[in-house]
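1. Show me the folded form of this:
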Amino acid sequence: MPHPLIPDLRTLASQVAASAGFQVCGVQLLSHRIPMTLQVQLRLADGGDVNLDDCASFSGLLDAALEAGELLQEAYVLEISSPGIGEELSEDRDFRSFRGFPVEVRYTDARTGTEARREGLLLERDATTVHLNVRGRTVRLPRSDVLTVRLVAPTEG
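-> This is a model prediction of the structure:
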């Protein structure tokens, strides 16, 4: 169950990010850690990747906003990063940016009605289909059957 402060923290982080030319991709509050850890994933507003300097500058801005907003009453560690590998693709921009990257697609198999997984290189996603290159062959999965598309680490072979 997500922490009840997540919506407020996401709103604050998104406001700070928008004013600085960034976009928030994810917010997690790990309250089981001592001190608790607030993790914020960030990308450039135009969809580009952030670098270490971007993360450091945003960290200072968000930290100041968190202190002023008094949302977190306890000590915390602030971690800023890019979404990186393992990111779930959802927007059209994601599918364009990661064309040719290895992905895992979870989908409902139309024949069996059960959940299945397929790995391959992302070719494209259009209005009706997700296209993958699986060992040199194009595999087309109906978009309506696709549950998730997630970046994965490349496999050797």
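2. contacts and neighbour counts: CA atoms only from here.
-> Will do.
3. Show me the strands in this structure, by range?
-> 22-30, 36-44, 76-81, 88-89, 102-108, 115-125, 129-134, 137-142, 146-151 (DSSP state E).
4. Let me have those strands in CSV, extended by mean neighbour count.
-> What follows is those, written out as CSV (neighbours: other C-alpha atoms under 10 Å):
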stretch, mean neighbour count
strand 22-30, 19
strand 36-44, 20
strand 76-81, 17
strand 88-89, 18
strand 102-108, 21
strand 115-125, 18
strand 129-134, 20
strand 137-142, 15
strand 146-151, 17
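5. For the comparison step, fold the sequence that follows:
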Amino acid sequence: MSKRETYEAKTEELLLPIAEENGVEIYDVEYVKEGSDWYLRAYIDKPDGVNIGDCEAVSRALSDKLDEADFIEDAYILEVSSPGLGRTLKKDKHLEKSLGEEVEIRLYKPVDKCREFTGVLKSYDADSITIDTAEKEMTFARKEIALIRLALDF
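-> Now for the predicted structure:
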């Protein structure tokens, strides 16, 4: 397990009871470097959406637990937020909740001279994701997908 994966897993362990106490679920945890800064991001959600008070309560409690555990070597910035409307679908649980929803898929390499596709998420398995576009049903290998997220309609 990489340092990043270890930090994310340990943070999620610390976050689980905090999320339960605050009536939210953990959507994702990520530890990333942007520029010269490291960020530890916890995304939380609940059926009717999270608000600033939810984020603040979880952030304060998580910050205290992280200070106690003190397992992250680098200086980092802690952020707690909603995954947003155009949320990235990283895990199978995200895909499961999004079946029947419109998604955007961005590929590493073009297919038919196109790298981005939009359609309704029809199915997924360990190796592939299938969407229904306006024209046809399309299946993509997961290893070909750079990003999949909920589509935003305005």
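6. TM-score for this pair?
-> Once superposed, the chains reach a TM-score of 0.64 (TM-score structural alignment, normalised by the length of structure 2), with 144 aligned residues with a C-alpha RMSD of 3.9 Å.
7. Any chance of the strands of structure 1 in JSON lines with distance to residue 16 of structure 1 as columns?
-> Output for these, formatted as JSON lines (distance: least, C-alpha to C-alpha, whole Å):
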{"stretch": "strand 22-30", "distance to residue 16 of structure 1": "8"}
{"stretch": "strand 36-44", "distance to residue 16 of structure 1": "11"}
{"stretch": "strand 76-81", "distance to residue 16 of structure 1": "13"}
{"stretch": "strand 88-89", "distance to residue 16 of structure 1": "23"}
{"stretch": "strand 102-108", "distance to residue 16 of structure 1": "31"}
{"stretch": "strand 115-125", "distance to residue 16 of structure 1": "32"}
{"stretch": "strand 129-134", "distance to residue 16 of structure 1": "34"}
{"stretch": "strand 137-142", "distance to residue 16 of structure 1": "38"}
{"stretch": "strand 146-151", "distance to residue 16 of structure 1": "27"}
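8. Tell me which of those strands sits nearest to residue 59 of structure 1.
-> Of all the strands of structure 1, strand 76-81 sits nearest to residue 59 of structure 1, with 6.3 Å by C-alpha to C-alpha.
9. Average offset of the closest one relative to structure 2?
-> Its matched residues in structure 2 lie on average 2.2 Å from strand 76-81 of structure 1 after superposition (mean C-alpha distance after the TM-score superposition for structure 1).
10. dump the residue contacts of residue 6 of structure 1.
-> 27, 28, 29 (C-alpha atoms under 8 Å, 6 or more residues apart in numbering).
11. now residue 119 of structure 1
-> By C-alpha under 8 Å, 6+ apart, residue 119 of structure 1 lies in contact with 102, 103, 104, 105, 134.
12. same deal with residue 125 of structure 1?
-> Residue 125 of structure 1 touches 92, 95, 131, 143, counting by C-alpha under 8 Å, 6+ apart.
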